[in-house]
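Engineer: My questions are about this predicted structure, shown below with the sequence.
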Amino acid sequence: MQERIWALLLLLLLLPPPLCGGPPDSPRQELEPERGPLQPFDLLYASGVAAYYNGEYEQAVRDLESALLSHRRLREVRTRCARHCAVRRPLVPPGAGPGAELPFFRALLERARCYRSCETQRLGGPASRHRVSEDVRSDFQRRVPYNYLQRAYIKVPWRWRFHT
């Protein structure tokens, strides 16, 4: 009984996120490669904050905008890979009896392998480059980069904002 509960919890963790507002992506869009390797957003964010405090507001704007774009692209890649692998590697419901869970766990491992492969291919490198600290994750959830960006926009000279 307890094994089934753990299997169901594991299954819930691996299901793709629910679709919100709109039709699912077409299969052709699912397989499109991303443009170039994705830069880790935490490094871009740190660079933007450092530039802001050094008074280099143009550089702060560029880095903070790049960090926000990179963060959005990372979330999109993860969502697309989860959907793609859920379709390509469906999970087999566990059966009854001893050893009946083996097909389920085999399918689970295949889905995880598919997800890691998809993520590595679309990110242009290992996914471990995009692991961030809890502080950075919290800043992005609280939308702190937008605060820095708004302040940097105010301090950027007028000519730069409209003629670039």
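Structural biologist: Thanks, I have the structure now.

Engineer: Every contact and neighbour count from this point should use C-alpha atoms.
Structural biologist: Fine.

Engineer: number of nearby residues for Ser66?
Structural biologist: 18 (other CA atoms under 10 Å).

Engineer: Which helix or which strand is home to it?
Structural biologist: Using DSSP states H and E, Ser66 maps to helix 57-88.

Engineer: which helices and strands does that helix pack with?
Structural biologist: Packing contacts for helix 57-88, counted by 3 or more CA pairs under 8 Å, 6 or more residues apart in numbering; DSSP states H and E, involve helix 27-30, helix 41-53, helix 102-123, helix 144-155.

Engineer: Okay, buried residues for that helix please.
Structural biologist: Judged by neighbour count (16 or more other CA atoms under 10 Å), helix 57-88 contains these buried residues: 57-68, 70-71, 73-74, 77-86.

Engineer: want to compare, so here's the second one:
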Amino acid sequence: MQGLSFTFSAATLFLVLCLQLGIIESQDNKNVRKPILFDLHVPSTAEANQEISVKLKLQTQYEECMEVKAYLLSSVPMEGAFNYTQTHCLCNDHTITLFWDFEVIETVKFAIVLKIVNEKNICPNDLAVLPIKGDQYLTYRTEYTN
């Protein structure tokens, strides 16, 4: 009976060790799916009164779709497309590309704001997820004029 007890204890210890290592590995940040992946293209400089294009590609690693709203904020008043808010359904099977074209009159600091929102009639059948945390993203840029 002592041999069976030792075998059972060793097997139990091995199982607990495997489970513990599995839990630790699954909590590693490399395995966490990201709600939003960004690919932002902004020219670093522009001539005064030149129109520039800001291009933002969005992807998600979530299996579910989510509703995203994107817009720009600036340190100086801007006209035209700069003021447009864009709302889209972001799913893992396709990329969304957003464009803003605006004229740079002087050096301007601006923020690209992205919010995961809960709105009707954006995603098909209104099926979308809203993360518990990390529902707003900001990135700041400065467009210098020559």
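Structural biologist: On my side now, so go ahead. Computed from a prediction, not measured in an experiment: that's the story for all the values here.

Engineer: Superpose the two chains and report the TM-score.
Structural biologist: Here the TM-score for the pair of chains, by TM-score structural alignment, normalised by the length of structure 2, is 0.22; 54 aligned residues with a CA RMSD of 5.0 Å.

Engineer: among the helices and strands packed on helix 57-88 of structure 1, which is the most enclosed?
Structural biologist: Mean neighbour count (mean count of other CA atoms under 10 Å) peaks for helix 41-53 among those, with a mean of 20.

Engineer: tell me what that helix is packed against?
Structural biologist: helix 57-88, helix 144-155.

Engineer: now the ones you listed in a markdown table, with distance to Arg111 of structure 1?
Structural biologist: Below are the helices and strands packed on helix 41-53 of structure 1 laid out as a markdown table (distance: least, CA to CA, whole Å):
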| stretch | distance to Arg111 of structure 1 |
| --- | --- |
| helix 57-88 | 6 |
| helix 144-155 | 34 |
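
Engineer: Next one: Trp6 of structure 1 from Phe105 of structure 1, what distance?
Structural biologist: Using CA to CA, to the nearest Å, we find Trp6 of structure 1 at a distance of 12 Å from Phe105 of structure 1.

Engineer: Could you do Gln121 of structure 1 as well?
Structural biologist: 24 Å.

Engineer: Ser117 of structure 1 too?
Structural biologist: For Ser117 of structure 1, the distance to Phe105 of structure 1 - CA to CA - is 18 Å.

Engineer: Next: Arg83 of structure 1.
Structural biologist: Arg83 of structure 1 is 19 Å from Phe105 of structure 1, by CA to CA.

Engineer: What of Cys118 of structure 1?
Structural biologist: 20 Å.

Engineer: Over to Leu64 of structure 1?
Structural biologist: 42 Å.
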